[in-house]
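Trainee: Using only what follows, build the 3D model:
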Amino acid sequence: MQTISSIESLRQTIRQFKQNGQRVAFVPTMGNLHQGHLELVKRAFSEADKVVVSIFVNPMQFGQNEDLDNYPRTLEADQQALSALGVDLLFTPTPQIMYPKGLDAQTFVEVPAISENYCGTSRPGHFRGVATIVNKLFNLVQPDVACFGEKDFQQLQVIRTMVEDLSMPIKIIGVPTVREKNGLAKSSRNGYLTEAQKEQAGIIYHCMQSAKTQLLKEKTSIQTVQQQLANTLETAGLRLDYIAIADTKSLQPATADNKSWVILVAAYMGNTRLIDNLVIENPNL
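Mentor: A predicted model of the protein is given here:
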């Protein structure tokens, strides 16, 4: 596996791939890789001849009181894991390389509407940072395919919208969430949890499953199910950021006319913010 950090070297390597007629798949990450990231890489290999991964802890998507400085950086272990999977190219730029003029002078990309609620409300500027860095990485890597985890459901929809709106010739693939045995979605932030907290946080997934069962029974309104879910999680010791049941495409509040719904949950276990989701197909459509 080749590891490079310069834009010039990246473009040169990508140019060679393209000249050889090879299809390129891309997996952008912030490092501290876990099994969920590795599943993205495995899916990427099923879609292309060459797989490119980036590791960049993007300062633009962190708020003032968030954990940018403390975000775990495990480059050596990440390199070993990616090399073992056969990744062709790892791009590891610095903030100075990606934002040479600094964040305040950086051109940005903003995706309206779909990025404004939920995590967009809780983390102002977050999706601007995500859209900007993904757009820049797409311009550099020129992938045919890019893989993202479904755990970050709103992020996935923001990226899909950006790609559609800006007419990018890139296929966006959502890869199912990888979970611990107790149902907790794998996340780099799980490293902040104690073993007891990890076990307790597994209730998020099980409560979403119960809410799904309630929705499919058709005897309880969407709003009632949403409130019951919130009450159950709070009783279980989680501090809620938001809970919503939304249309999967627009992320607007769910109605009976939607083809599918998504339960979106953001909650704190101790000081650690966890997000998860569950997609439900509307059986009546």
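Trainee: Could you use CA atoms for every contact and neighbour count after this?
Mentor: OK.
Trainee: could you pull out the helices for the stretch 101-250 of the chain?
Mentor: Counting by DSSP state H, counting those that start in this stretch, the stretch 101-250 of the chain has helices at residues 119-122, 126-141, 153-165, 195-201, 203-217, 222-235.
Trainee: contacting residues around the residue positioned nearest the centre of the chain?
Mentor: Centre of the chain computed as the mean C-alpha position; nearest residue by C-alpha atoms, centre = their mean is D152, 3.4 Å away. Neighbour list for D152: 275-276 [criterion: C-alpha atoms under 8 Å, 6 or more residues apart in numbering].
Trainee: Strands along the chain, start to end?
Mentor: 2-4, 24-29, 50-55, 89-91, 145-149, 171-175, 239-247, 260-269, 272-281 (DSSP state E).
Trainee: want to put them side by side, so please do this one too:
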Amino acid sequence: MKIFRDKKTLTDYIERQKEMGKKIGFAPTMGALHQGHLSLYEKAEKENDLVISSIFVNPTQFNNPIDLEKYPRNVERDLKLLEQSGFVDAVYLPQVEDLYPEGLKSKSYDFDGLENEMEGKFRPGHFDGVGTVVEELLRQVKPDHAYFGEKDYQQLAIIAKLTEKLKLPVKINGVPIFREKSGLAMSSRNERLTPTQREASKIIHETLIKVNEWFRIITVPEINKRVKEIFEDQRGMTLEYFEIADEKTLKETDFFYKDKDYRAFIVVFVDDVRLIDNMHLD
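Mentor: Just a heads-up that it's a prediction; the model follows:
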């Protein structure tokens, strides 16, 4: 597995691979890798000649400086995990100046309103930070396919919109959420949970399963009420938001229309650890 620590060596490598006609699959990460990330590379390995990973903790997408400071970092462990997986051919470990040549500042994007829903209401500027680093990575790696987990469904939709509007020649692929045995969505942030908190957090996925059942028989306002009541009874947990939204526009709905697809989105604080999850509603 090759490791590139600067833009110049990466782009020289990419150029050689492109000259040989290699099809490239790519999944960028912020490290603290787990089985959910490996599921991205497993899918990429099946669909491409070459699989590239990147690890970069992007400062501009954190609204909370404490969250950035506490974000788990262990690059050597991550590299070992990628090596052992056998899915990844090369890893890019860019420096800040490789992705922000003009200084550590986000670009400003118009994602046709997707950025104003859900996470956008609670994390202003977050998606500008995501867009800035993902755009630069896609331009440098030049992948044919890029892979993102559906756990960050809004991010996935925004990146698809980014590539569409900028006419970047890459296909964006969503990969289903990889869950722990308890049902908790795998996340780098889970490492910050105590064993007791981790076990208690399975209520998040259990709630989404209930929502999918209620979806067929009761109104959206009643579902919202029941979800709120569930988390009022959970010690050490705070429901930041729960929404049922149109999968295409991400706009919250208060009524189900038969010709549209819907997804339930939830964000819960377990003490100071922010966990997100979502589920397509049948």
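Trainee: Fetch the TM-score of the aligned pair.
Mentor: The TM-score (TM-score structural alignment, normalised by the length of the second structure) is 0.94; 278 aligned residues with a C-alpha RMSD of 1.4 Å.
Trainee: can you redo the strands of the first structure as TSV with mean neighbour count?
Mentor: Shown next, in TSV, are those (neighbours: other C-alpha atoms under 10 Å):
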stretch	mean neighbour count
strand 2-4	15
strand 24-29	24
strand 50-55	23
strand 89-91	22
strand 145-149	23
strand 171-175	18
strand 239-247	20
strand 260-269	22
strand 272-281	19
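Trainee: Those strands into CSV, with extra columns for distance to Q228 of the first structure?
Mentor: Shown next, in CSV, are the strands of the first structure (distance: least, C-alpha to C-alpha, whole Å):
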stretch, distance to Q228 of the first structure
strand 2-4, 49
strand 24-29, 35
strand 50-55, 39
strand 89-91, 45
strand 145-149, 27
strand 171-175, 29
strand 239-247, 10
strand 260-269, 13
strand 272-281, 16
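Trainee: Would you mind saying which of the ones you listed lies nearest S122 of the first structure?
Mentor: Nearest to S122 of the first structure among these is strand 239-247; the distance by C-alpha to C-alpha comes to 7.5 Å.
Trainee: Which secondary structure elements does that closest one sit against?
Mentor: helix 222-235, strand 260-269 (3 or more C-alpha pairs under 8 Å, 6 or more residues apart in numbering; DSSP states H and E).
Trainee: Ok, which of the helices of the stretch 101-250 of the first structure comes nearest V111 of the first structure?
Mentor: Between V111 of the first structure and the helices of the stretch 101-250 of the first structure, the tightest spacing by C-alpha to C-alpha is seen for helix 153-165, at 6.3 Å.
Trainee: Superpose on the second structure and give me the mean offset of that closest one.
Mentor: Comparison of helix 153-165 of the first structure with the second structure after fitting gives an average deviation of 1.1 Å (mean C-alpha distance after the TM-score superposition for the first structure).
Trainee: Strand 145-149 and that helix, what's the angle between them?
Mentor: Calculated by axes from the mean of the first three to the mean of the last three C-alpha atoms, to 10 degrees, helix 153-165 of the first structure forms an angle of 160 degrees with strand 145-149.
Trainee: buried stuff in helix 153-165 of the first structure?
Mentor: 153-163 (16 or more other C-alpha atoms under 10 Å).
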